[in-house]
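> what's the 3D shape of this:
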Amino acid sequence: MDPIDLHSTELFINRELSLLEFNRRVLELALDESLPLMERVKFLAICSSNLDEFFEVRVSGLKQQIITNTQKIGADGMPPEETLQKVSDTCHTLVSEQYLALNEVLLPLLEKENIHFVRRRDWTEQQTEWIKSYFTRQVLPVVTPIGLDPSHPFPRVVNKSLNFMMSLEGKDAFGRDSGLAIVHAPRSLPRAVRLPDEVSGGGDRFVFLSSVIHAFADDLFHGMKVNGCYQFRVTRNSDLFVDEDSIDNIAHALRGELAQRHYGDAVRLEVADNCPPEISDYLMSKYNLSRVDLYQVEGPVNLSRLMPVIDMMSRPDLKYPALHQSMPQPLDRRDNIFKAIQKQDIWLYHPYHSFNPVVQLLRQAARDPEVLAIKQTVYRTGSDSAIVKALVEAARAGKEVTAVIEVRARFDEADNIRLADKLHEAGAMVVYGVSNHKTHAKMMMVVRREGDKLRRYVHLGTGNYHTSTAKLYTDVGLMSCDEQLGEDMHYVFQTLTGMGKATRLKKLYSAPFTLHKQFSRLIDTETENALNGKTGKIIAKMNQLTDKRMIQSLYKASQAGVKIDLIVRGICSLRPGIEGVSENITVRSIAGRFLEHTRIYYFHNDGKPLVYASSADWMERNFYRRIEILFPFENQRISEKIIRFGLTPFLADNCMSWVLQPDGSYVRNQPNESEERMSAQDYLIKKLAG
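As a prediction, this is how the structure comes out:
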């Protein structure tokens, strides 16, 4: 039998189509009857928001490749033109399913709970009077209609903004009768307005801003008649381009680029289903789009705008129960976090464990006279978070504060630039990492004088230093004062802020230098063990898996008999279950209340397990174009807990997990009649949360 070619394109799944499969799983949660109703609405909004970003980044990237003839063909061998066509087919189906979920499932269920989105035709006289007053007071003063004529050419419409094409009849004060106008809905206006109790008639009743503008559109064009009002939205290329080899200051260059993000090339046009063909054709011509880029929808053109509605209502019965985060036992009733870390390494598992210990470490460091220096990487933090306030306090107290801020964190560039300015003003040292390499590592180091020596306290994690997402994303972290870990981190920071050759680290592995090699060695060890009749086993949990060489290493391990369980939340380019290649590999995806964000890697190692966590997924960009860190859990007690809580429950999940099929589709696990329902996240809430 001829050996199987592991370079064959048939062994790899297209990454764009795999990402759309993840969005399909999110949409499936909106239809899950076991979930609270308002959470289902939230999943619908998340699916819409995810698709927005998909068009802004992935679709725009494909279009750019075609336009510039710089086509990049991935391991799956699918050229951009073919990918774009399949993406369009999938997205049109997915969008149709979104609006079916809204109109046929969620809105009727909301009405049963006395929550209504009231259509114009159903407004009572009293409601119409109130809405008319709202329009006059709140909408009319901030809306600027633009008639289209030679003096008023078609305006530049902001990315993802709500707009209306108006079909007009009559002449204006200057005798103009072009027949068309555009009305832009300012972002300051809420997209759903709650009717006050005195006119609602009971329950929660909302009207969409689009309905309000439609109802009183004539008031925007005095003396003229509005024959048609059609909402539309344009999605644009939102990637920023900065040539880092030809600039002196990346933050300064990004400031200039940010202003243009809202006006990139159009990649998608959404219109209401009542929009006539001549209007949609007119809009497509203005944005240089074709039919494959047009999405006609039965409802508001931006479902992600439903998210604020959830926060407007006090209906805890329709939401997840409140999460009471716990403190890790070594920190219970301990005021001095430095003494706690001296006693033992501390592991954190958010959001089940509180993020407060990380904030507490910084706050105590800022106020402790024995602390000399603080160094931290910042990817996504929020410019006004408790973490930032602690860093500012430390800098103002005279500590040597060094912040490695990644200003290129997509869609957080403006926040990170503001954060850099704030830390600069406080006296901190701010650097922007390494040219052409995003600093994605999550690490913090505190240097403290203790007697006649200096001790380093470190925090390493898989997630961002963001106090809000720490309640929504699952991430693991390690707090330690291990001397070698501290020394390794010192050299990593030195590499980031200064110049010089990469130093050989003792316990950490870093990208772009040793991370890929280390993972390859670990997989090869399991392969050799299996070939020699020993047990070979790998469990890896990550967000994305696309790196071709890593996938080929896993295929070789599978062929040798290594049992491989992969837990991959989003994109997965590996095809499991192929005879002679990957029959020993299973891939599952977990979706639920929290966004699975942990990267945990387990290797059996002939009965002496090695357990690591990392900021890195198994993607080419993480291995070669980012600064990443892989760190070990050496304490046996902690490593056993990481396996017990960070990996095992997800392999046992039988209701909130999906299994990847060889063809790239996913099948949701369902418990058998004799099985108890097992949700990994629910299990961890019971076992770890307060």
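> could you use CA atoms for every contact and neighbour count after this?
OK.
> so A420 is in contact with M429, correct?
No: using CA atoms under 8 Å, A420 is not in contact with M429; the gap is 9.3 Å.
> which one of the two has more residues nearby?
Ranked by neighbour count (other CA atoms under 10 Å), A420 and M429 place A420 first, with 26 against 17.
> helices or strands up against the top helix by length along the chain?
Longest helix in the chain, counting residues (DSSP state H): helix 80-100. For helix 80-100, the packing partners by 3 or more CA pairs under 8 Å, 6 or more residues apart in numbering; DSSP states H and E come out as helix 15-30, helix 60-68, strand 294-297.
> and the helix or strand that it is followed by, what other elements does it pack with?
Helices and strands here follow DSSP states H and E; after helix 80-100, the next one along the chain is helix 107-112. Counting contacts by 3+ CA pairs under 8 Å, 6+ apart, helix 107-112 packs against strand 115-117.
> structure for this one too, so we can compare:
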Amino acid sequence: MDINPTDPKTDLNKPELYINRDLSLLEFNKRVLAQAKNTSVPLLERLNYLCISCSNLDEFFEVRVASIIEMASIDPNAISADGTTPQEQLAKIGVHAQELVADQYVVLNEILIPELAKENIRFIRRKEWTKAQHQWLTHYFNEELLPILTPVGLDSAHPFPRILNKSLNFIVSLTGKDAFGRNSGRAVLQAPRGLPRVIQLPPEETKSGPHDFVFLSSIIHEFINELFTGMNVTGCYQFRVTRNSDFFVDDDAIDDLLLAVQGELAMRNYGDEVRLEIDANCPEDKVSFLLERFRLSRDRLFLVNGPVNLNRLQEVNDLLDRPELKFQPFKPSIPPQLAKDKDIFAAIRKNDILLHHPFESFSPVVEFLRQAADDPDVLVIKQTLYRTGAESPIVAALIKAARAGKVVTVVIELRARFDEKANIDLASKLQEAAVHVVYGVVGYKTHAKMCLVLRREGKDLRNYVHLGTGNYHPRTAQIYTDYGLFSCDKELGEDVRRVFAQLTSLGKVTKLNKLLQSPFTLHKGLLEKIERESNHAKNGKAAKIIIQVNAIVEEQLIQALYRASQAGVEIKLIVRGICCLRPGVPGVSENIEVRAVIGRFLEHARIYVFANDGHQEVFASSADLMSRNMFKRVEVCFPIESKRLAARILHDLNLYLQDNSQVWFLQPDGSYRQLPRNGGEKTVQAQTLLLCELQA
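Here you go, the predicted structure:
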């Protein structure tokens, strides 16, 4: 790397100082897949990690690869921070993605299926079906599949059908003629999305083992002739196409954001093709035929050794009651102050309360809103919703409050990717209950996690707030690590009120007392705090930065961290996913360490810690260090002012910094490595320790 470590004026814009964000995201998926190989993880959870790596890769192609393809057509000479053009990025992505997919099928076929078989969980191939199994599957095909499968013979009257995004399909080759004397030699069969992809064989009817399964694709392959009476099927091969699933809403031409999003959603399943997966046994002529039909080049083709939709194997987990092969259940704890005081408002008045999910329960957040809905002294409730889930108790409480005559305002982000339809339905449901629903600010996603309750107490009005790093989603709060803060601090409450006023009304930016907010003050505020640490280090004062986020991409913040490292600031970064910052570069980033923790729970919290010469500051936020979070979203970053709560967060972070079991270290070349433990070194697993400390 052409960096002069003695030159204080090193150009921090040099491409070699940046890791490509999309290759970094593929590295994250490699770490997820590594959990499927990890023998210390329960077996069915390992299968789940395989499925997650596959669904992550689907989204990667639907969104990231699709956007690069678009950029290649719009501006082929555009240069990313790492110095590559869109076409160069696509070429590199192709190589790494092919390696990842090949590894996924090795994990399935050579590791997980044999190990599952040892536990009497078997996937029975067609050649292995017994007579009893074949008889039962024949009946299953005739009764459950035959009536709903609709093959399309390809000829001038039946053009190649429009294939649904990520659906299971078959290209079929035929000989002979049908009743009308037709045969083009080919047909396409689309499997309805509602069909299960794995079917459990009933032991009592098939004399099978207790946990024997058959792939839907195997059943269709076996009985495909039944769909073409009087003709001969000479070949049947699975394929699946992935489409561009991001959508564009012209912010300058929107009259009604709800209608605009609804219009785009209708087209999501039929966006441009970006990837084609085909059974590896498919003959070359049919591979070429499909590539031509989808207008895809060879570098977008993936020949796979098994089902083309591995993520649907998650169905197996739901069908099996094998607790010994899954993570041990746990009961999240309730903070002592909430367990003792059933009046949540009284508890908050005594002290700020910090929740750390999933180790601590999300139920106090739901209870906060339930009590607000029932409390006659509560006048107003304001809430942001980004992702919340179907039949949410949060939504039920908001509806109850509105029906009780309280003023309830909900800011719903309609463009929360892949939750758009659910949020449209949610908006309608809330509006029917007389909730005032708004969609935030056109051009800016509302990603902030805020709830404000205005309560009359004697002659005064008091604001109670909940601020979080994660969504108001009870289910994801069980599997994502996040922090939430309850407070009735006057200045903090006024800040939250002002941010809601921005989202629901019109007016100039108002100065906030304690919150940093994007797109106005968050980016500048973080830059200033990083620069302050640099100045402390230069002056020989205590200087240290700890940041825990999902992603680090934004160039100005990366450069600020580089300058801080050059000044001698010790920088510890805990980054779950993408990291474009390159650590360990002499003269630039040798004081920066980047680690990622992959465990039972998805790391999702965003925490910023600045030593500040002994006057330490701790912030929590909904925002990652990405351009979109800084400039194209409404985010909040809130201080943890209680010394007790700040110390608790630092304790948690130190566990992650001591983790030697689930941690991966980012190398200067962009790869990640797990470092071997020293002999006799005590195992430290941060998530497990937090479970032990906080579990009820």
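> TM-score for these two?
Put the two chains on top of each other and the TM-score (TM-score structural alignment, normalised by the length of structure 1) is 0.99; 689 aligned residues with a CA RMSD of 0.9 Å.
> in TSV: the helices and strands packed on helix 80-100 of structure 1, plus distance to L37 of structure 1 and mean neighbour count.
TSV is the format used below for those (distance: least, CA to CA, whole Å; neighbours: other CA atoms under 10 Å):
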stretch	distance to L37 of structure 1	mean neighbour count
helix 15-30	8	22
helix 60-68	34	16
strand 294-297	23	20
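> quick one: which of these is nearest K537 of structure 1?
helix 15-30 (25.5 Å; CA to CA).
> L430 of structure 2 -> structure 1?
Per TM-score structural alignment, the equivalent position to L430 of structure 2 in structure 1 is L423.
> my bad, I558 of structure 2
Using TM-score structural alignment, I558 of structure 2 pairs with I551 in structure 1.
> buried ones in the helix or strand that contains the match of L430 of structure 2?
Using DSSP H and E, L423 of structure 1 falls within helix 413-426. Buried residues in helix 413-426 of structure 1, counted by 16 or more other CA atoms under 10 Å: E413, A414, D415, N416, I417, L419, A420, K422, L423, H424, A426.
> any chance of these in CSV, plus distance to L508 of structure 1?
Formatted as CSV, the buried residues of helix 413-426 of structure 1 follow (distance: CA to CA, whole Å):
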residue, distance to L508 of structure 1
E413, 28
A414, 31
D415, 30
N416, 27
I417, 29
L419, 28
A420, 27
K422, 31
L423, 28
H424, 30
A426, 31
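> just to revisit the earlier point, mean per-residue distance, the helix holding L423 of structure 1 to structure 2?
Taken over the aligned residues, the distance from helix 413-426 of structure 1 to structure 2 averages 0.5 Å (mean CA distance after the TM-score superposition for structure 1).
> the top strand by length along structure 1 vs structure 2, average offset?
Longest among the strand segments of structure 1 by residue count, using DSSP state E, is strand 225-236. Following the fit onto structure 2, the mean deviation recorded for strand 225-236 of structure 1 is 0.5 Å by mean CA distance after the TM-score superposition for structure 1.
> now do that strand and helix 60-68, the angle between them.
Inter-element angle recorded for strand 225-236 of structure 1 and helix 60-68: 80 degrees (by axes from the mean of the first three to the mean of the last three CA atoms, to 10 degrees).
> beyond strand 225-236 of structure 1, next helix or strand please.
Beyond strand 225-236 of structure 1 toward the C-terminal end (DSSP H and E), the next one is helix 250-258.
> could you tell me where that following helix falls in structure 2?
The aligned range for helix 250-258 of structure 1 is 257-265, by TM-score structural alignment.
> list the buried ones in the matching stretch?
L257, L258, A260, V261, E264, L265.
> the equivalent of P671 of structure 1 over in structure 2 - nearest residue in space that isn't next to it in sequence?
Aligned counterpart of P671 of structure 1 in structure 2: R677 (TM-score structural alignment). Once flanking residues are discounted, R677 of structure 2 sits nearest to N660: 6.8 Å by CA to CA, 6 or more residues apart in numbering.
> number of nearby residues for the aligned partner of the one you found in structure 1?
Superposed on structure 1 with TM-score structural alignment, N660 of structure 2 falls opposite N654. Around N654 of structure 1 sit 20 other residues, with neighbours defined as other CA under 10 Å.
> same thing with I592 of structure 2?
I592 of structure 2, neighbours per other CA under 10 Å, totals 24.
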